[in-house]
Each structure stands twice: as C-alpha cells, then as structure tokens.
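>>> Below are the sequence and a predicted model for it; my questions follow.
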Amino acid sequence: MRMQNLAVTATLIPVLLLAGCGTDAGVAAAVPAAQKAPRTTTVNEAVSSDDPVLNAYYGYRVALDVMMRSGGARTKQLEPVMTPTMFQAISAQAKYFRSRKLRNTGTTKVLWAKRTLASNGVIVSACYDTSAARTVNVRGRGVLPNTTPTRWLDQMRVLNQQGRWVVDGGTTTPNAC
C-alpha cells in the first residue's frame, strides 16, 4: 500500500510542481480567445486541430504517454514539446519509472481541450481519461490502488518559444470532467 501511494505521488509531483514556471505576457496578446478541441482522441492517434496551441498540448500528451509506456526509457520526444524546466521535471519522473521498473500500458484519451487567455499567458484546459492506461511493475501487476482517479483536469501553460508552441507547466488534478 505504501509503495502504491508513492507511485501515485511520484507520477504527479513533477507536473504539479510546475504551476509557477515561466511567464510570457506577450503571448497572451498574440493569441485569440478560447477554442475547444474538435474531437475526443487517444494519444496514439494522429491528433491535429486548426489551433497550434492545442496541437502543442496534444503533442505534449503524446510524448508523455510514449515516455510512460516505455518505462521512462524514451525521453527524446519530450524535449521539442516542452520548455527546458518542464523537461527537467518530466525527466525526473522518467528516472523514477526506470528505477522502479514501472511502465504504463494502454492509452490515455483526451476527452476535450480548450484554451483560454490568462494573466500569465495561454492556458490549455483539458480533460483526459486514464481508465485504459495502467501503471504496472516488471511483473505486469498494477501498482496503483483501485481507488486512483481515472479522470484528470490539466491546466497547462503554453508558450511560444523560438517560433513554436511548447508546454511550460501547470497543474493536473483529479476531476470528474
């Protein structure tokens, strides 16, 4: 039981700690008002929208899912979709997965995503479902308690950095969205 709680905490801590990382006031003025993503998708599908900000978030979810399914071994796809500070935090999560020989199975499904302007930049709010994705140990046994939530609400800041949109951090909370 203690190891299971540690796994949940270690999985979420890097993302939760990034709430205050990075700001870019100029980005807020350059981006139109909120838009909702056009469809529900799994991170394994080729996701695309007309909105480059939402595409940046989808790219982040795909890269994160690849890292977690690889047990923390594959991290190169993370660098282009996030800021260096965010990459550092997610790399710590990857290291935790490698050291504990954990990996995810299945896929994460983004149910909806929309962007809004905030005082600290562009925020993508997204609801995703992890009911088809499990965190397992080397023997394939689930390491998270059955009471672990499967619906999560991301509030991620997205910045235009060197001509491309990248995720800068934010919060992830359990939510029946």
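Nice, thanks for sending it over.

>>> From now on I want contacts and neighbour counts done on CA atoms only, so please keep to that.
OK.

>>> OK, contacts around the most centrally placed residue in the chain?
Centroid-nearest residue in the chain: R61, 4.8 Å away (criterion: Cα atoms, centre = their mean). Counting by Cα atoms under 8 Å, 6 or more residues apart in numbering, R61 makes contact with V43.

>>> A further structure is provided below for comparison with the first:
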Amino acid sequence: MRRQVMAVTAAVVVALSLTACNGGSSGSATPPPFTPSSVPPASSTTPSEHPGSDGAVEAYRQFIAATDAMGRSGGADVTGLRKYSSGTMLAAELNQAATFKGRKWRSVGQQKVVRAKVLTTGTPGPDGAVNEVVVEACVDSSQAITTGPDGKPVRPANAPTQLVDQMKMVRVAGAWTANYPHSRKPGKC
C-alpha cells in the first residue's frame, strides 16, 4: 500500500510540474540559486483564525519556490526541497528532481501562489502545540515553463496552468514542511 501511495504521489507531482510549462522557450542562462526571500510575503490567514498555525502558509509558499528552484537548476538544486518538504512530499520531489536530471529538463519563470490560507488545523498535542495543518492554495503556473534538452516545452497542450492545492503541512524540528498532498486539481485563481 505504501508503494502505491508513493507512486500516486510521484505521479501527482510530475503532473503538477508539467503544468508549470506553458509553451515558451528557455534560454541558456545559469539558473539562480534557491533564495527564500524571492517569495512574496504571505498571509491571507490571521493567527486568530487558526491558532497555532503561524508560519504554515509562508512555509507552503517557500515550498513552491523550492520546486521552482529545483526546476530552474535542472534537478540539481534540492536544498529548498529538503528544507520545506518532508515525508511523502520530500520523496516525491526528490524523485521529480531525478526526472529533471535524467531527462535534461529545465524550467524558467516561476509559479505564483495567488492565494493561500490555512483550511484546517490538527488537534493540539499534550503541550498545546498544533503540529499539523492543511493549507489550501491556488497556484498559477502559467509563467513557469519546463523545456527538454531541445528547448521545446514538455507540457501537454491541454494541461491546466492553475491548480487548487490542499497540502498537509507538518512541523518537523519546529519548522513547517509540506508533507502530503490532500488534493490537487485544476481550478481558477
């Protein structure tokens, strides 16, 4: 069963990555390194709406930026993925990085988190801390383009460029990480 979950998750991640391609072409410039400060500040959720969830939305945005950095590097830069994902998502994203390397894919541009909020919070533990939340976000990948070694886009013509993502975020060593996709489906931002 665990292998099936991993395979499904990997397929979802590949599909999400391919939706980041919109038919443009890529240049040969060296991709910039992952920089958390390149992500716009977030929050459409105030701490009082979901006590204990402070920082989860920002960590989700950083996770999306890390997937962009991995794509721009052709799968070489996984630093941000290791920082902002864990469990099933980390395994799936590292698999995706290997796919980019193996197929010599590169991405240009970046995904945009149009809106994001904490949808639900887990039950506080004995210490009162919430260690699990679900973040719902609408991600526009129309400006992120993945190309093959020939410079041609790899995204299928009918692939959506906007997704509604519900991601389980968990605290690992005191920091929020993307852990498991609850739901990823085409949507409108």
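Ah, there it is. All values reported here derive from a predicted model rather than from experimental measurement.

>>> Next, the TM-score between them, please.
Superposed pair, TM-score by TM-score structural alignment, normalised by the length of the first structure: 0.71. Supporting alignment: 142 aligned residues with a Cα RMSD of 2.5 Å.

>>> still on that earlier bit, what's the residue nearest to the centre of the first structure aligned with over in the second structure?
Using TM-score structural alignment, the partner of R61 of the first structure in the second structure is I64.

>>> can you check T85 of the first structure too?
So, by TM-score structural alignment, T85 of the first structure is matched to T88.

>>> got a list of what V108 of the second structure touches?
Here V108 of the second structure is in contact with S26, G71, R72, A144, I145, T146 (Cα under 8 Å, 6+ apart).

>>> How about N175 of the first structure?
P149, R151, W152, L153.

>>> do that again at 7 Å, thanks
Remark: with contacts taken as Cα atoms under 7 Å, 6 or more residues apart in numbering, N175 of the first structure is in contact with R151, W152, L153.

>>> And the residue in the second structure that V136 of the first structure lines up against, how close does it get to V108 of the second structure?
Mapped onto the second structure by TM-score structural alignment, V136 of the first structure lines up with T147. Distance of T147 of the second structure to V108 of the second structure, given as Cα to Cα, to the nearest Å: 8 Å.

>>> do L16 of the second structure as well
Counting by Cα to Cα - L16 of the second structure and V108 of the second structure are separated by 15 Å.

>>> now T67 of the second structure
To V108 of the second structure, T67 of the second structure is 12 Å away according to Cα to Cα.

>>> same question, F100 of the second structure
Separation of F100 of the second structure from V108 of the second structure (Cα to Cα): 13 Å.

>>> picking that back up, that's a helix at the match of T85 of the first structure, yeah?
Yes. Per DSSP: H, G, I helix; E, B strand; the rest coil, T88 of the second structure lies within a helix segment.

>>> OK, contacts around it?
Here T88 of the second structure is in contact with M6, N179, Y180 (Cα under 7 Å, 6+ apart).

>>> can you rerun that using 6 Å?
For T88 of the second structure, the contacting residues are N179, Y180, by Cα atoms under 6 Å, 6 or more residues apart in numbering.

>>> where along the second structure do the strands fall?
Ranges of strands within the second structure are 106-108, 112-121, 132-140, 145-147, 162-172, 175-186, based on DSSP state E.

>>> What lines up with K109 of the first structure in the second structure?
By TM-score structural alignment, K109 of the first structure lines up with K112.

>>> Please, where are all the helices along the first structure?
For the first structure, the helices defined by DSSP state H occupy 2-16, 25-30, 52-69, 84-100.

>>> The last one: average distance to aligned residues in the second structure?
Read that as helix 84-100 of the first structure. Helix 84-100 of the first structure differs from its equivalent in the second structure by a mean of 1.3 Å after superposition (mean Cα distance after the TM-score superposition for the first structure).

>>> What are the buried residues along that helix?
Using 16 or more other Cα atoms under 10 Å as the test for burial, helix 84-100 of the first structure gives M86, F87, A89, I90, S91, A92, Q93, A94, K95, Y96, F97, R98.

>>> Check the third one too.
The neighbour-count criterion (16+ other Cα under 10 Å) identifies 53-69 as the buried residues of helix 52-69 of the first structure.

>>> that older thread, tell me which of the helices of the first structure sits nearest to V143 of the first structure.
Nearest to V143 of the first structure among these is helix 2-16 (5.3 Å), distances taken as Cα to Cα.

>>> contacting residues for A56 of the second structure?
Neighbours of A56 of the second structure in contact, by Cα under 6 Å, 6+ apart: W176.

>>> hang on, the earlier thing: state the distance from the match of K109 of the first structure to I64 of the second structure.
For K112 of the second structure, the distance to I64 of the second structure - Cα to Cα - is 8 Å.

>>> swap in A92 of the second structure?
On the measure of Cα to Cα, A92 of the second structure and I64 of the second structure end up 14 Å apart.
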